[in-house]
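Asks: this is the structure alone, sequence omitted:
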């Protein structure tokens, strides 16, 4: 059973949500304060949690600072709860490394769907997934191992969030082709959701910084993105 950490100071939110999550074999633990949540995440294996849900409006520090703190030491999947209509909240959260966002108020089933999507991204490929993983992808200066969900850039290991890895893997599988923002969003989300094309731009920007000095991802104006590296023969 996946363990999910909810960091939200609304004491009325956690208990009914935890009951609902049990239907989907998800165990929800709530922390009412960021300091409590960070303490729970400390230790090997992210404190035993598989994903975390962060509210933006929190005591001690807001959800953005909390997201930044978590990302300093962990690549655990993060979903941020934002005020409805606050597009800037979503932009900032994604820029700081969140994997997804959901406006408040939300339907519990949609939150579960978002969680299931990010958890699938983080699941290592098993023996039966070899065909899907398609083995190691090697380019000039870049090595992507789908089975281990690991990336090496110019010989160094690069730590990526689940969303960053999936976007890079998607581009690598389509090397030489241009993928539009909508194509990328549809394949990454795994379910119908509001399209938010700026989200793709933000994740690509994060990826470019992590892959520096390699100039791996090219933008084609009004078209989309492509991985601009030469594939090495296998």
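Replies: Good, I have the coordinates. Here the structure is a predicted model, which means the values were calculated and not measured. Numbers count the residues shown, from 1 in each chain.
Asks: contacts, neighbours, all on C-alpha from now
Replies: Will do.
Asks: all helices for this structure, in order.
Replies: For the chain, the helices defined by DSSP state H cover 14-22, 34-41, 63-71, 87-95, 108-122, 130-133, 162-173, 181-189, 197-211.
Asks: just send the ones you listed back as a markdown table, with distance to residue 232 too.
Replies: Output for those, formatted as a markdown table (distance: least, Cα to Cα, whole Å):
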| stretch | distance to residue 232 |
| --- | --- |
| helix 14-22 | 45 |
| helix 34-41 | 39 |
| helix 63-71 | 32 |
| helix 87-95 | 31 |
| helix 108-122 | 25 |
| helix 130-133 | 17 |
| helix 162-173 | 12 |
| helix 181-189 | 24 |
| helix 197-211 | 18 |
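Asks: among those, which comes closest to residue 222?
Replies: Residue 222 lies closest, by Cα to Cα, to one member of those: helix 181-189, at 9.7 Å.
Asks: chain center to the closest one, what's the gap?
Replies: Its chain's average C-alpha position is 13 Å from that of helix 181-189, according to Cα atoms, centre = their mean, to the nearest Å.
Asks: residue closest to the middle of the chain?
Replies: When the chain is reduced to its mean C-alpha position, the closest residue under Cα atoms, centre = their mean turns out to be residue 99, at 2.9 Å.
Asks: what sits against it?
Replies: Going by Cα atoms under 8 Å, 6 or more residues apart in numbering, residue 99 touches 77, 78, 79, 118, 161, 162, 163.
Asks: could you report the neighbour count for the fifth one?
Replies: Pointing back at residue 161 there. Residue 161 has 25 neighbours, counted by other Cα atoms under 10 Å.
Asks: in contact with it, which residues?
Replies: Residues near residue 161 by Cα under 8 Å, 6+ apart: 75, 76, 77, 97, 99.
Asks: residue 119 versus the second one, what's the distance?
Replies: Okay, so that is residue 76. Using Cα to Cα, to the nearest Å, residue 76 is found at 10 Å from residue 119.
Asks: let's bring in a second one:
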């Protein structure tokens, strides 16, 4: 698996690259935001599966870089940083990071998180269960899992990556209640409780864009479900 490590400290990077290499990862090292963005350009080789992003970079703030990466790519981003405060965690996740791990960390935990986001950060691309089609029609709503496009009454609706993942997850099982922790685990690939507020923000945005407030029902104290609309 090919990774992109964005870390300006060469000693830290060298140690981490050695550990990751022993576990079978092919690591590209970027020392700045500019190098990281350049590394995202197609080079004909295996695409990066995960980006490990340090926040303290010499040319730009890691939060800014995360936002720029997310506008260009859907590659999972794990923020690896010494910033342990809750505000920084929430800000990073809201910008599009898929996970957030604080230095110093256990190497085993980092490896587990890398594997988790590479498997699960895009849940709608996993093999779907029996009876779940790639094109889902629910009343006026069409959700195309293959092209990641959504339309309401024939009009396209532009969603962020996480908003689409939320809708796709619920749409594949209309009427089924998904617990909050299930949704957070599937869409954000983390069990961190602080992501709950992020879920609420994304759900509110999704409802507003679809302009069908009754489509996604909040099951108080449990989670959410999609109520299949009538034509």
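Replies: Cool, got the structure. Computed from a predicted structure; not experimentally measured.
Asks: related to what we said a few turns ago, in TSV, list the contacts of residue 161 of the first structure along with distance to residue 198 of the first structure.
Replies: Shown next, in TSV, are the contacts of residue 161 of the first structure (distance: Cα to Cα, whole Å):
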residue	distance to residue 198 of the first structure
75	22
76	22
77	19
97	14
99	13
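Asks: those in strands, which ones?
Replies: Of the positions in the contacts of residue 161 of the first structure, not one sits in strands, assigned by DSSP state E.
Asks: which of those tops the neighbour count?
Replies: residue 97 (26 neighbours).
Asks: check contacts around that residue.
Replies: Per Cα under 8 Å, 6+ apart, neighbours of residue 97 of the first structure: 67, 68, 71, 78, 161, 206.
Asks: isn't the second one up against residue 96?
Replies: Yes - Residue 68 of the first structure is in contact with residue 96 according to Cα atoms under 8 Å; the separation is 5.9 Å.
Asks: those two - which one has more neighbours?
Replies: Applying other Cα under 10 Å to residue 68 of the first structure and residue 96 shows that residue 96 carries more neighbours, namely 20 against 15.
Asks: so who does the more buried one touch?
Replies: Residues near residue 96 of the first structure by Cα under 8 Å, 6+ apart: 64, 67, 68, 71.
Asks: repeat that for residue 163 of the first structure.
Replies: Residues in contact with residue 163 of the first structure (Cα under 8 Å, 6+ apart) are 99, 118, 121, 188, 203.
Asks: how close does it get to residue 231 of the first structure?
Replies: For residue 163 of the first structure relative to residue 231 of the first structure (Cα to Cα), the value is 22 Å.
Asks: kindly report the same for residue 129 of the first structure.
Replies: 22 Å.
Asks: who has more neighbours out of the two?
Replies: residue 231 (17 against 13).
Asks: and for residue 42 of the first structure, the neighbour number?
Replies: The number of residues packed near residue 42 of the first structure is 15, by other Cα under 10 Å.
Asks: ugh, wrong one, I meant residue 16 of the second structure
Replies: 16.
Asks: cool, and residue 156 of the first structure?
Replies: Neighbour tally, residue 156 of the first structure, other Cα under 10 Å: 12.
Asks: so who does it touch?
Replies: By Cα under 8 Å, 6+ apart, no residues touch residue 156 of the first structure.
Asks: report the separation between it and residue 141 of the first structure.
Replies: From residue 156 of the first structure across to residue 141 of the first structure, the span is 10 Å (Cα to Cα).
Asks: shared neighbours, those two?
Replies: Between them, residue 156 of the first structure and residue 141 share no contacting residue under Cα under 8 Å, 6+ apart.
Asks: touching stretch 116-129 of the first structure from outside, list them.
Replies: Identification of contacts with stretch 116-129 of the first structure by Cα under 8 Å, 6+ apart yields 50-51, 77, 99, 133, 146-149, 162-163, 166, 189-190.
Asks: looking at those residues, which one is closest to residue 9 of the first structure?
Replies: residue 51 (17.8 Å).
Asks: what number of residues lie near that closest one?
Replies: 23.
Asks: now swap in residue 109 of the second structure and tell me
Replies: Residue 109 of the second structure: 11 surrounding residues under other Cα under 10 Å.
Asks: likewise for residue 196 of the first structure?
Replies: Residue 196 of the first structure - counted by other Cα under 10 Å - has 14 other residues nearby.
Asks: could you do the one 3 residues further on as well?
Replies: By other Cα under 10 Å, the residues close to residue 199 of the first structure number 19.
Asks: residue 24 of the second structure maps to what in the first structure?
Replies: Here residue 24 of the second structure is matched to residue 25 in the first structure, going by TM-score structural alignment.
Asks: I'd say residue 89 of the second structure and residue 97 touch.
Replies: No - applying Cα under 8 Å as the test, residue 89 of the second structure and residue 97 come out as separate, 9.3 Å apart.
Asks: higher neighbour count, these two?
Replies: In this view residue 89 of the second structure and residue 97 are compared by other Cα under 10 Å, and residue 97 has more residues nearby, 25 against 21.
Asks: who's in contact with that one?
Replies: Taking Cα under 8 Å, 6+ apart, we find residue 97 of the second structure in contact with 66, 76, 77, 78, 79.
Asks: report the contact partners of the last one.
Replies: Shown in contact with residue 79 of the second structure (Cα under 8 Å, 6+ apart): 52, 53, 54, 55, 92, 97, 99, 100, 101.
Asks: what is the equivalent residue in the first structure for the first one?
Replies: Residue pairing (TM-score structural alignment): residue 52 of the second structure is matched to residue 53 of the first structure.
Asks: would you mark the buried spots in stretch 163-182 of the second structure?
Replies: Residues of stretch 163-182 of the second structure classed as buried by neighbour count (16 or more other Cα atoms under 10 Å): 163-174, 177-178, 180-181.
Asks: what touches both of residue 76 and residue 119 of the first structure?
Replies: Jointly contacting residue 76 of the first structure and residue 119 under the rule Cα under 8 Å, 6+ apart are 50, 51.
Asks: now the residue lying closest to residue 160 of the first structure once chain neighbours are set aside: how far from residue 163 of the first structure?
Replies: Take residue 160 of the first structure and drop its neighbours on the chain: the residue closest to it by Cα to Cα, 6 or more residues apart in numbering is residue 75, 6.8 Å away. Counting by Cα to Cα, the gap from residue 75 of the first structure to residue 163 of the first structure is 10 Å.
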